[in-house]
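Asker: coordinates for the following, if possible.
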Amino acid sequence: MPWWSWILIWVALGACTLLVLMLGGIYLFRKGVAVMRGAGEALDQVAARPARTATADDAALAALAPALAGPRAPGSAVFADPAQMRREYEEGRERRRLARRDRRVARRRERGQMQSLSDLGLN
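Answerer: Next up, the predicted model:
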């Protein structure tokens, strides 16, 4: 193979590499423009949507908020009495267990399924 064939091979490889890079750049640019166009349309739809007003559900959630937050503020357990924290943890665990049982009994009642004796407190 003559010496100049190596030059032709490397020039062809370089040209193909540049072509692939340019086509990839054009592809990415078009995809980016499409994403920006879609984001602009989504922002326009959000801006055109009317503001949400307070509903009865919001009032119910606001009334439930203290019960959901628990008796303590976050981070206060660091300075609390360990025995009291243990009692609160066990009480919360029992409340969650009973709530799961109540949901399970209600779900089975809705579906017409048989109830577990332990769920009904008969076992």
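Asker: drop to CA atoms for contacts and neighbour counts, all remaining ones
Answerer: OK.
Asker: for this structure, longest helix please?
Answerer: Longest helix in the chain by number of residues (criterion: DSSP state H): helix 3-48.
Asker: distance between it and the chain's centre?
Answerer: From the chain centre to the centre of helix 3-48 is a distance of 32 Å (Cα atoms, centre = their mean, to the nearest Å).
Asker: next, the structure of the following sequence, for comparison with the previous one:
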Amino acid sequence: MPWWSWLLIWCVLTLGLCAVLGWFAVALYRKARGTLQALEFLSDQVSAIDFDLSTATSSFGSAVFADSAVLLHNVEQHRAERTHRRQLRRDRLIVRGKLMRTARYDTR
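Answerer: Take a look at the predicted model:
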């Protein structure tokens, strides 16, 4: 092969590499710009929330000196709330299952 063919091959390969790197750089720039816009939107939403940390109470309490009737009531209340949440989740799954079974697809 003549020397100019090697020069032509390497020039084409180098230009192709530069084009691919440029394409990656543009794609990365667009993704970074989109991420920054999403972060700006999120920061606007977070700043709109009014946090009142002064009234936050600690849910931790020592059980050593607490009244056993109060502790039993708290445990029963927690169990009832958990049972209620499970029932709500089960009802949602049943409704979704019924909707999925009877769903009709629009074939327009």
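Asker: how big's the offset between the longest helix of structure 1 and structure 2?
Answerer: Following the fit onto structure 2, the mean deviation recorded for helix 3-48 of structure 1 is 0.4 Å by mean Cα distance after the TM-score superposition for structure 1.
Asker: how close does V105 of structure 1 sit to A99 of structure 1?
Answerer: Plainly put, V105 of structure 1 is 10 Å away from A99 of structure 1 if you go by Cα to Cα, to the nearest Å.
Asker: neighbour count winner among those two?
Answerer: Using other Cα atoms under 10 Å as the criterion, V105 of structure 1 and A99 rank with V105 on top: 18 against 12.
Asker: how much space between the more buried one and D119 of structure 1?
Answerer: 7 Å.
Asker: over to L13 of structure 1?
Answerer: Counting by Cα to Cα, the gap from L13 of structure 1 to D119 of structure 1 is 74 Å.
Asker: just G25 of structure 1 next, same as before
Answerer: 63 Å.
Asker: structure 2: which residue goes with A51 of structure 1?
Answerer: Alignment note: A51 of structure 1 maps to F51 in structure 2; criterion TM-score structural alignment.
Asker: its match: what secondary structure?
Answerer: Following DSSP: H, G, I helix; E, B strand; the rest coil, we place F51 of structure 2 in the coil state.
Asker: what about it, how many neighbours?
Answerer: 10.
Asker: what's the helix or strand hosting S118 of structure 1 aligned against in structure 2?
Answerer: Using DSSP states H and E, the element containing S118 of structure 1 is helix 117-120. Using TM-score structural alignment, helix 117-120 of structure 1 lines up with nothing in structure 2.
Asker: and that helix, what does it pack against?
Answerer: Counting contacts by 3 or more Cα pairs under 8 Å, 6 or more residues apart in numbering; DSSP states H and E, helix 117-120 of structure 1 is packed against helix 82-111.
Asker: which parts of the helix it packs on are buried?
Answerer: Buried residues in helix 82-111 of structure 1, counting neighbours by 16 or more other Cα atoms under 10 Å, are found at V105.
Asker: likewise for stretch 53-62 of structure 1?
Answerer: Buried, per 16+ other Cα under 10 Å, within stretch 53-62 of structure 1: nothing.
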